[in-house]
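Q: Sequence and computational prediction follow.
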Amino acid sequence: MKFRYVYQKVVDLKTNEKTQAEWMLSAAVGELQMEQYSLEQLNEERKRIYFTLQDEMENSASMIKLQELQRYLEHLNDCILRKAGDVQRAEQKVEQKKTVLTGKMLDEKVWLKAKEKAKDKFQHESLLREQNELDEMATVRFAMRGR
């Protein structure tokens, strides 16, 4: 007789939920990495513009050119602030997905443990039945020899 767990569909569901939570965490981590990369790019651009502005000031560039560079630098600073907020939100999202995944992993573990206990019980009962059958056969043989 083969072991069949009554709640196997629940175990499968919990495993699928955990897998989906892993995918969602992976997507959130990907978004976070994209936001961080974008922030790095903005910081590099700001650094480049800052040095360009300094070079222009040393080369006595026109006031209009300097004002234009200064406005662009201020715009980059604003973009960096917004992007830092985006990074922070992405980090929070990753933490939320980690929490969800932890819960799903715990659910799956509980159901797998219940399945394992049910299987152990089934195997123990099978061994008892087999032992009882062997005992009965031995008793019958003993009784047949006694006649």
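A: Cool, the structure landed.

Q: Please make it C-alpha for all contacts and neighbour counts, starting now.
A: OK.

Q: Which residues are in contact with Lys14?
A: 104, 107-108, 111 (C-alpha atoms under 8 Å, 6 or more residues apart in numbering).

Q: Check Ser38 too.
A: By C-alpha under 8 Å, 6+ apart, the neighbours of Ser38 are Lys83.

Q: next up, a second structure to put side by side with the first:
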Amino acid sequence: MARFHYAYQKIVDLKTSEKSQAEWQLSVVVGKLTQEEQSLRQLQSERAVWSEKLQHASLSAVSLSEIMTIQTYIDYLDDGILRKIGDVKKAESAVDAGRKTLSDRMVDEKVWLKTREHAHKRFVAEMTVKEQHELDELASVRFMYAAP
């Protein structure tokens, strides 16, 4: 029996490779998003600690310069939190773009795999017809030799 050879196999391989690459890129941007979110939580936690210190400082006998220093640091943390929120939004956008890219790549790969599958089915059907013709021909030849 002849062996199936798909003329566009390199395209199928390319589409599979592109899908794998999109999966890898998505995992990278998801990791970056996780990292940015953790960094944001750390900043927010640190801000909460310093806000509590500021409250305690305002209730106790602490110098005005120390209160101002704490407030300045809290303002600095607020700026950092705002920047980090922007970074998280950028990372979320990158994840969304990565998901869309992966989805597109998966569709492309599926289309080409289906095309290959249909070509294989046609090949098998053609081979079955050829084999049947050969068997019919053998049967005819045997019948002719067997007839007196």
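A: Arrived safely, thanks for sending. These numbers were taken from a predicted model, which means no experiment stands behind them.

Q: could I get the contacts of Lys14 of structure 1 as JSON lines with distance to Arg141 of structure 1 and neighbour count?
A: Below are the contacts of Lys14 of structure 1 laid out as JSON lines (distance: C-alpha to C-alpha, whole Å; neighbours: other C-alpha atoms under 10 Å):
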{"residue": "Lys104", "distance to Arg141 of structure 1": "55", "neighbour count": "21"}
{"residue": "Asp107", "distance to Arg141 of structure 1": "51", "neighbour count": "17"}
{"residue": "Glu108", "distance to Arg141 of structure 1": "49", "neighbour count": "21"}
{"residue": "Trp111", "distance to Arg141 of structure 1": "45", "neighbour count": "18"}
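
Q: from those residues, which is closest to Arg4 of structure 1?
A: Using C-alpha to C-alpha, Trp111 is the member of those that lies nearest Arg4 of structure 1, at 14.4 Å.

Q: My guess is the closest one contacts Val11. True?
A: Yes: shown here, Trp111 of structure 1 and Val11 form a contact pair, counting by C-alpha atoms under 8 Å, at 5.8 Å.

Q: roughly how far out does stretch 67-81 of structure 2 sit from the chain middle?
A: 38 Å (C-alpha atoms, centre = their mean, to the nearest Å).

Q: list the buried ones in that stretch?
A: 67, 70-71, 74, 77, 81 (16 or more other C-alpha atoms under 10 Å).

Q: okay, those residues in JSON lines with secondary structure and distance to Asp136 of structure 2 next?
A: Shown next, in JSON lines, are the buried residues of stretch 67-81 of structure 2 (DSSP: H, G, I helix; E, B strand; the rest coil; distance: C-alpha to C-alpha, whole Å):
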{"residue": "Ile67", "secondary structure": "helix", "distance to Asp136 of structure 2": "101"}
{"residue": "Ile70", "secondary structure": "helix", "distance to Asp136 of structure 2": "96"}
{"residue": "Gln71", "secondary structure": "helix", "distance to Asp136 of structure 2": "96"}
{"residue": "Ile74", "secondary structure": "helix", "distance to Asp136 of structure 2": "91"}
{"residue": "Leu77", "secondary structure": "helix", "distance to Asp136 of structure 2": "86"}
{"residue": "Ile81", "secondary structure": "helix", "distance to Asp136 of structure 2": "81"}
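
Q: what about whatever helix or strand Asn43 of structure 1 lives in, distance to the chain center?
A: Here Asn43 of structure 1, judged by DSSP states H and E, is contained in helix 8-58. Remark: helix 8-58 of structure 1 is offset 15 Å from the chain centroid, using C-alpha atoms, centre = their mean.
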